[in-house]
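> Need a 3D model of the following:
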Amino acid sequence: MSQEHTPLTEGVYYILLALYEPRHGYGIMQFAEEMSNGRVKLGAGTIYGAIKSLLKKKWIKAYEEDGRKKEYIITDLGKEIVEFEVARLKELYINGQNLLNREEL
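As a prediction, the model looks like this:
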């Protein structure tokens, strides 16, 4: 994974997390809202615009349709992106905590 990876938006981050299991758009919205304790509310336009972009990047793919709503699932490349983002966020958190702890001394 390139060090030049652009940080994910919060919406895209939650969409990718949601798709560790097959989900349709409404399921993604529910997942993001529940996981963020109601703080992140993704609209249909946001979801479907992001899905189109993520499909193009091959971070997600269409899951087998069962005749109902189309579902999506994360790809191995998408999982690498999430792992990179989690490591990046962890570094940010640790650096912030270290600075705050130093200032408390």
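
> Please make it C-alpha for all contacts and neighbour counts, starting now.
Fine.

> In the helix or strand hosting residue 100, which residues are buried?
Using DSSP states H and E, residue 100 falls within helix 76-104. Buried residues in helix 76-104, counted by 16 or more other CA atoms under 10 Å: 78, 79, 81, 82, 84, 85.

> so how far is it from its chain's centroid?
In terms of CA atoms, centre = their mean, to the nearest Å, the centre of helix 76-104 is set 15 Å apart from its chain centre.

> Sequence B follows; please return its structure for comparison with A:
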Amino acid sequence: MAREQFKTLTEPMYYILLTLIEPQHGYSIMQEVDRRTDGRVKIGAGTLYNLLSRFEEEKIIAQVSEENRRKVYTITDKGLDILKDEYHRLVQLVSDGRHHLERGR
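As a prediction, the model looks like this:
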């Protein structure tokens, strides 16, 4: 079910999972996504914690510790597979676009 449900990821989903290659807590995830996208992708607290909950429920991420009441998460092997699949899908989209849009008319 999770594979189908997360077959294509939204930008916030993609960047959250990308950020969680290194263990992070919620606030640092928001900061890191902002930094990696030069402020283009903003993730609000409600969206973030809803997605973290869904990802954890589907075993896409796992809580690895709790520091000062901050839960620290990391991506699981299952989550990494989903992230890599999405990366390859996006690369194919760009390749298709380049092929059709950048050739001379």
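
> Next, the TM-score between them, please.
TM-score of the superposed chains, computed with TM-score structural alignment, normalised by the length of the first structure, equals 0.90; 103 aligned residues with a CA RMSD of 1.7 Å.

> and which of the buried residues of helix 76-104 of the first structure is nearest to residue 12 of the first structure?
Nearest to residue 12 of the first structure among the buried residues of helix 76-104 of the first structure, counting by CA to CA, is residue 82 at 9.9 Å.

> how about JSON lines for the buried residues of helix 76-104 of the first structure, with distance to residue 55 of the first structure added?
Putting the buried residues of helix 76-104 of the first structure into JSON lines (distance: CA to CA, whole Å) gives the following:
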{"residue": "78", "distance to residue 55 of the first structure": "10"}
{"residue": "79", "distance to residue 55 of the first structure": "14"}
{"residue": "81", "distance to residue 55 of the first structure": "14"}
{"residue": "82", "distance to residue 55 of the first structure": "15"}
{"residue": "84", "distance to residue 55 of the first structure": "19"}
{"residue": "85", "distance to residue 55 of the first structure": "18"}
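
> Looks like residue 77 of the first structure contacts residue 57 (just checking).
No - using CA atoms under 8 Å, residue 77 of the first structure makes no contact with residue 57, being 9.0 Å away.

> Could you say which helix or strand holds residue 8 of the second structure?
Here residue 8 of the second structure is assigned to no helix or strand, by DSSP H and E.
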